[in-house]
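Novice: Mind looking at a prediction? Sequence and model below.
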Amino acid sequence: MSIEPTPEREQAEAPAFESLDAVVGFTPGPWPEAVEDRRQNVLFDHGAWFGLALPDPAHAGSFAGPYDLRVPGWVGFGGLRFELEGLRPDPASLSLREGPGVLEQSLDYADADGQARARVELRAFFASADELLVAASVRNLGEQPLALRQAWSGRGEGLALEGGAVTWTRAARSTPLRLSVAADAEVKLDAAAGYRAQGPERALDPGAEQRYVVALRSTSGAAPTPLEADAVEARWARNRQRWDTYLRGAWLGRADTPKSERDLAARAVMTLIANWRAPSERVAGSGLFPSWAYDGFHGYWAWDSWKHAVALARFAPELARAQIRVLLDRQREDGMIPDVIYPGPEQDNWRDTKPPLAAWAVAAVVEATGDADFARECLPALLRYHAWWYAQRDHDGDGLCEYGSTDGTRIAAAWESGMDNAVRFDDAAMLAHPEQPGAWSMDRESVDLNAYLVADKRALAQVLRALGQGEHADALTAEAEVLADRVRTEHWDDARGWFRDRRLDGSWAPGWGPEGWTPLWAGLATPEQAQRLRATMLDPEAFATAVPLGTLAASDPNFDPERGYWRGPVWLDQAYFGVAGLRRAGFHDDAEALTQTLLSAPEGLATGGAIRENYHPLTGAGQHARHFSWSAAAVLMLLWDRWEAHSA
């Protein structure tokens, strides 16, 4: 399945391809040292399940790969190498770039005396989810004709020859990867599982240029017909137009923002698109993995997906719709949406769901596109999901909900919050719902959950109004105000100056984390409460650390940012909610200062490093998974709020 940019995000003027060429992308990673090495920036696009990466100087003229997500790992561990018979690459001349939707390298090829004889430019890009093209351009730098014989070589696992194409096939992949070269090329395998595809000799005059192309495809059946070099140009133009559309949307059409911020926005878009997976035998619909680089994140998580969709709505709205549909399509009759959809339905996690942000995501798509049909399509599922929380997660029926699980385990209930090992759940007990078999709640009403439900009611009202259902929208708005008043009254700890979880017996639960500023994001704190929240959020002993707004106050005895996961590290989504809450409460200077720190202090974020799952609040070191989708989505939202505030 190929998802192209849709008309509502296209621009009337001609594509500004030069803007793509100027983007400073990711810093290339090292050459893979093992099949499971994840330190590289692999190029994935169009939802592809395979990709390539740039080399280091020692492997100049090569692309690392293929990397196959169905394995997962490097199946072409020796790389895809371009050769010119009689010449060798000069690593000192190597120039590398990973830009939007493309890997590029240029270098000189020298003779035995070290004299540069040819300049080679290599470009890898996707034409579809199943076709990655590598184009080579060779220019004669000398004053004499060159006799050139091009070849592509490498090593890998599961290599075979089928119809003149090199194939990689692993047990985990039912569809092989095929490397197709020119029809007149001679392809050989050696005993050590290497391959070499060599073309005929051609003469190249001084100053003249020769082009070559190979295609790496995921196909079954007969090998595809090899491409001629001229046929690549139309595919390349479509690639550029699509990526130009993405970046125009992500840059909000702005040319007056600092280039460093537009580059950061581009890297966030590149991260999101790299995590996009097309439907396959592994998953039923299009969506984004949290991270391709961590095997445990190869699925579609509900909480992650809502955040992805909010970001995608502005630059890839059709993909945003797909990301939402893939979860709503799996909804149960009772309204529950699973925590995560894995490659096999039997692996889906129905032990819990995730915080109710689905209507927020749909409202973002409707606001960005004006798509009333999509609103109408999603509304019944959103209403069922909203009602499910009150049917299954309100143990005492008082209108304030608790996180819970379907199997009665505390760990699944903590997963439902999204904050798996947060301190506030350490002493939680599980209670069976008195009237709903298979519904269990923790013995505490969580402030963030009920603040999210306020936001959910308001987002549902927004969707209803887009469909002309004002009376129903007004009723939900009134419900939201009643619930907001209860949260600001019953979840406010005046002694601490913080919103907190409350046990069903009325006592305060432990912990001191982002749940306290979620009501600020939801717009339900009083001015006095907002002022006290601000003071704690800006306190260096609490949340104003080197990278601010971590998941536990630095003064808490359980603060452990290296091993704690949700006990100190900075997760950019939660930091975004905090900054957005401060902006909403009128603390614009504070929000601006925090935004600046969040976009500059994390390791590598502003300088071309991979966008990480979370960051150490004291050192800024990137932690856990690389290429993390919701962090990229949060980066975009931080930038957008900043740009829009500057325009106000």
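Specialist: Arrived safely.
Novice: CA only for contacts and neighbour counts going forward, please
Specialist: Will do.
Novice: Quick check: which element contains the residue of the chain positioned farthest from its centre?
Specialist: Centroid-distance maximum for the chain: residue 144 at 49.7 Å, with CA atoms, centre = their mean. Secondary structure from DSSP states H and E places residue 144 outside every helix and strand.
Novice: Setting aside sequence neighbours, what's the nearest residue to it?
Specialist: Excluding the flanking residues, the one nearest residue 144 by CA to CA, 6 or more residues apart in numbering is residue 206, at 5.7 Å.
Novice: Surely that neighbour and residue 141 touch.
Specialist: Yes: between residue 206 and residue 141 there is a contact at 6.5 Å, judged by CA atoms under 8 Å.
Novice: what about these two, which has more around it?
Specialist: Higher neighbour count among residue 206 and residue 141: residue 141, with 20 against 16, using other CA atoms under 10 Å.
Novice: Please report how far that one lies from residue 110.
Specialist: 10 Å (CA to CA, to the nearest Å).
Novice: Over to residue 225?
Specialist: Going from residue 225 to residue 110 by CA to CA gives 33 Å.
Novice: Between the two, which has more neighbouring residues?
Specialist: When neighbours are counted by other CA under 10 Å, residue 225 and residue 110 differ, and residue 110 comes out ahead with 18 against 14.
Novice: right, and that one touches residue 120 too?
Specialist: No: counting by CA under 8 Å, residue 110 stays clear of residue 120, with 10.8 Å between them.
Novice: how far away is residue 475 from residue 464?
Specialist: Here residue 475 is placed at a distance of 11 Å from residue 464 (CA to CA).
Novice: Just want to know which of the two has more residues nearby.
Specialist: The neighbour comparison of residue 475 against residue 464 (other CA under 10 Å) goes to residue 464, with 22 against 12.
Novice: Wasn't the more buried one part of a strand?
Specialist: No: with DSSP: H, G, I helix; E, B strand; the rest coil as the criterion, residue 464 is located in helix rather than a strand.
Novice: Check it against this one:
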Amino acid sequence: MDKKSFYIFMLISMLLFGCGQHNSKKSKSTSPSKYLVETRGILDFKGVPKDKDDRDMLMFSDQGAWFAYSLPENNTNYGGFSGPFLMTQDNGVWSSPTMVRFAIQDSIGLPIIWDKLGTNSYNSHLEQNYENKTWKVEQQLVFMSSHTCLQRIIISNISDKEITLNSSFQGNLFDIGLKFSKEDGYLKLTTPKSKAVGYVQFLEKGNDLFVRDSSSYVANNQTLLLKPKESTSYLISETFIFPEYSWDKEKQLISKIDFDSVLKIRKTEKEKELSNLIESTKSQFSDKKYARVLAKAQLTLQNNRRNAAGGLMHEGLFPSYHYEWFQGFWSWDSWKHAVGLSYYNIDLAKNQIRAMFDYQSEDGFVLDCIYRDNLIEDNNYRDTKPPLSAWAVAKIYKKDGDIDFVKELYPKLKKYHEWWYKKRDHDKDGLCEYGSTDGTLIAAKWESGMDNAIRFDNSKILKNSEGAYSLNQESVDLNAYLYAEKGYLATLAKALGKTDESSTYRMDAELLKKRIQEQFYDLEDGWFYDSDLKGTTYIKGEGSEGWTALWAGAATQRQAETVKNLMMDPKKFYTKVPFQTMSADHPMFNPLKGYWRGPNWLDQAYFGVKGLRNYGFDQEADMATKQILEGAEGILNSGSPIYENYHPLTGKGLNAKNFSWSAAHIIMLLTKDE
């Protein structure tokens, strides 16, 4: 949420809840609605961190917050939510096993034994409940904003006797440089490692707070007397806020808030997002199991959302909070995220694109990746990524018709498109190459997005001009993307009334289309390959770049037919998880050790499926979509995360969990009019 949105939200909230008082009785809660109820347990958030670096469990966050929580397992750490996991410092660390834990004892100070303990998660919030014959405790956690989450605890005497108990809140910190202090009756958390400041407020039962030392505290240590069937509640706010935002205004908002109203807002918001997604599903994928997959994809993207802070001037998505080196925004990922987001959160989709163009150079270059804090990680100016930004903007424009957004982005897209021909066309023949700004071969391979693909094994680097280098090969996928970009730029130019520019892009696209068909297609093999600069020698090894021309619509029908036949060959690409990055019968195929030498990346699988649809092979596209989702480990199962990529023969999920572009492309696979 940016500053303007925050203040609007604050004003609306005050109007809605301004007269609301914190009620000691249980308020009537809004039940999950038609689609939201189906998200129960869609991801498994259970776990308690053993130390600050424990990344075994998944974590729940919302609203772009830079902190997240998990659910306690069994009797371990009941009474609180695991964490929070802080993405405000380092590359993400756990602050505590449970920073705010509700502890209760009987009247003589003995721990209470619980007969039943249970946890639930929805896309909107987390819950845990525990009870015995006498007591019932219900806890919920919901994000009020991108800076603050709220926890409510309701304790009920379910017996027929008046009962006394002792209660308190307790918490302690891992050794991460974070320190507790007491300020104006609430906990303050600071660290020299981050500009973000944390605040914990106990809102309903006074400010009885004692900071034992800089890493532990106890609060609201009191004796409660509850009559039969009587309940009482506690409300706690946890805030982690960067200096770009106002703690005073956030604190004012918290003071006026009503938990049930916030929870209702979150439920309504998620129901709307899920409705937009699920009701856009292609008719052939109307089965309930695919609706749950879309809900899982939405929650995956939600957990990776971060609001603007530090060097990130607009909100956007991490590739994965789960992997410590993915705590930033990447250009290629951003374009893909934006298309997936456009189905249900158009504003976030637009901001994801803006976040990368905030760093566009005067010559049009868009850097590879950006981070919030460059003391942790430097932005990567050594390369860019494949040009898919015009695709993303055109898809967003198709969704909402926002011509102002097109006006804003079109000049930037145009400069970026022209940059490729100025800085990445070594022999000036109208076909571009991947390359780097620093003259290194590794950065040039990174620029392809397919870092260690076999087609680059024998590549060499060539200097074009100062700060501009190319590989000594012309890549079919790069030029197919550029062909598609010309079409999308033509569409956007026409929408802006720039008819001459639109016509020029159309004519240039037709010329490039013919070049792609003639230079990169091997008639003997029936496949598209990269070639040398002269266009006389193919760089062979069937890989997913071979169907990019179909995705872009740059192949002839006959060429598409032969590519389709190889794609649907079980010995090659029609594996348990179809359309992986290289043919399964290639001697260098190695999904476990080859990042781009065999795993199935769902973006590449999507390009393959969409390529089939572009040429009328809908039956094959439907078959492949179903096999991808059924073959990939856990995608159709509750609890299991969406992975970075998958083993195409076994279906095993590989590398990072909770991966954004995998989730975005699942949305594209299942929905209409992407």
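Specialist: Done, it's in. Quantities reported herein were computed from a predicted structural model and do not represent experimental measurements.
Novice: Tell me how they score on TM after superposing.
Specialist: The TM-score (TM-score structural alignment, normalised by the length of the first structure) is 0.92; 627 aligned residues with a CA RMSD of 2.5 Å.
Novice: Next, find the distance separating the residue farthest from the centre of the first structure from residue 21 of the first structure.
Specialist: Applying CA to CA, the value for residue 144 of the first structure to residue 21 of the first structure is 32 Å.
Novice: Check residue 237 of the first structure too.
Specialist: 13 Å.
Novice: Do you have the helices of the stretch 51-200 of the first structure handy? List them.
Specialist: Counting by DSSP state H, counting those that start in this stretch, the stretch 51-200 of the first structure has no helices to list.
Novice: residue range for stretch 449-469 of the first structure in the second structure?
Specialist: Under TM-score structural alignment, the match for stretch 449-469 of the first structure in the second structure covers residues 478-498.
Novice: just how off-centre is that stretch within its chain?
Specialist: Relative to the chain's own centre, stretch 478-498 of the second structure is displaced by 27 Å; criterion: CA atoms, centre = their mean, to the nearest Å.
Novice: Show me what counts as buried in it.
Specialist: By neighbour count on 16 or more other CA atoms under 10 Å, the buried set for stretch 478-498 of the second structure is 478-493, 495.
Novice: Return the subset of those residues lying in helices.
Specialist: 478-493, 495 (DSSP state H).
Novice: Give me the distance between the nearest residue to residue 99 of the second structure once chain neighbours are set aside and residue 562 of the second structure.
Specialist: Leaving aside its sequence neighbours, residue 99 of the second structure sits nearest to residue 171 (CA to CA, 6+ apart; 4.5 Å). To residue 562 of the second structure, residue 171 of the second structure is 63 Å away according to CA to CA.
Novice: same question, residue 586 of the second structure
Specialist: If you go by CA to CA, the gap between residue 586 of the second structure and residue 562 of the second structure works out to 18 Å.
Novice: before we move on, what about residue 135 of the second structure?
Specialist: From residue 135 of the second structure over to residue 562 of the second structure the distance is 68 Å, taken as CA to CA.
Novice: And these two? Which one has more around it.
Specialist: Using other CA under 10 Å, the more surrounded residue of residue 135 of the second structure and residue 562 is residue 135, with 19 against 14.
Novice: Name all residues that make contact with the more buried one.
Specialist: For residue 135 of the second structure, the contact set (CA atoms under 8 Å, 6 or more residues apart in numbering) comprises 155-159.
Novice: Ok, residue 31 of the second structure next?
Specialist: Residues in contact with residue 31 of the second structure (CA under 8 Å, 6+ apart): none are found.
Novice: That one: which element?
Specialist: Under the criterion of DSSP H and E, residue 31 of the second structure resides outside all helices and strands.
Novice: Could you do residue 482 of the first structure as well?
Specialist: Assigned by DSSP H and E, residue 482 of the first structure falls within helix 470-490.
Novice: How many neighbouring residues does the aligned partner of residue 667 of the second structure in the first structure have?
Specialist: The alignment partner of residue 667 of the second structure in the first structure, by TM-score structural alignment, is residue 636. By other CA under 10 Å, the residues close to residue 636 of the first structure number 27.
Novice: thinking residue 636 of the first structure is in contact with residue 250, fair?
Specialist: Yes: Residue 636 of the first structure is in contact with residue 250 according to CA under 8 Å; the separation is 7.4 Å.
Novice: Now do the shared contacts for the two.
Specialist: With CA under 8 Å, 6+ apart as the test, residue 636 of the first structure and residue 250 both reach residue 265.
Novice: In the first structure, what residue corresponds to residue 48 of the second structure?
Specialist: Residue pairing (TM-score structural alignment): residue 48 of the second structure is matched to residue 31 of the first structure.
Novice: so that match sits right up against residue 57, yeah?
Specialist: No: contact criterion CA under 8 Å: residue 31 of the first structure and residue 57 do not qualify, at 9.2 Å.
Novice: quick one: which of these two has more around it?
Specialist: Taking other CA under 10 Å, residue 31 of the first structure and residue 57 do not tie; residue 31 has more neighbours (22 against 18).
Novice: is it true that that one lies in a strand?
Specialist: No: read with three-state DSSP, residue 31 of the first structure is coil and lies in no strand.
Novice: do you know how far it is from residue 77 of the first structure?
Specialist: According to CA to CA, residue 31 of the first structure stands 10 Å off from residue 77 of the first structure.
Novice: who touches both of those two?
Specialist: Listed as contacting both residue 31 of the first structure and residue 77 by CA under 8 Å, 6+ apart are residue 64.
Novice: Residue 540 of the first structure pairs with which position in the second structure?
Specialist: Aligned by TM-score structural alignment, residue 540 of the first structure pairs with residue 570 of the second structure.
Novice: starting at the chain centroid, how far to the top strand by length along the first structure?
Specialist: Longest among the strand segments of the first structure by residue count, using DSSP state E, is strand 116-128. Computed by CA atoms, centre = their mean, the chain-centroid distance of strand 116-128 of the first structure equals 27 Å.
Novice: buried residues in that strand?
Specialist: Across strand 116-128 of the first structure, burial judged by 16+ other CA under 10 Å covers 116-128.
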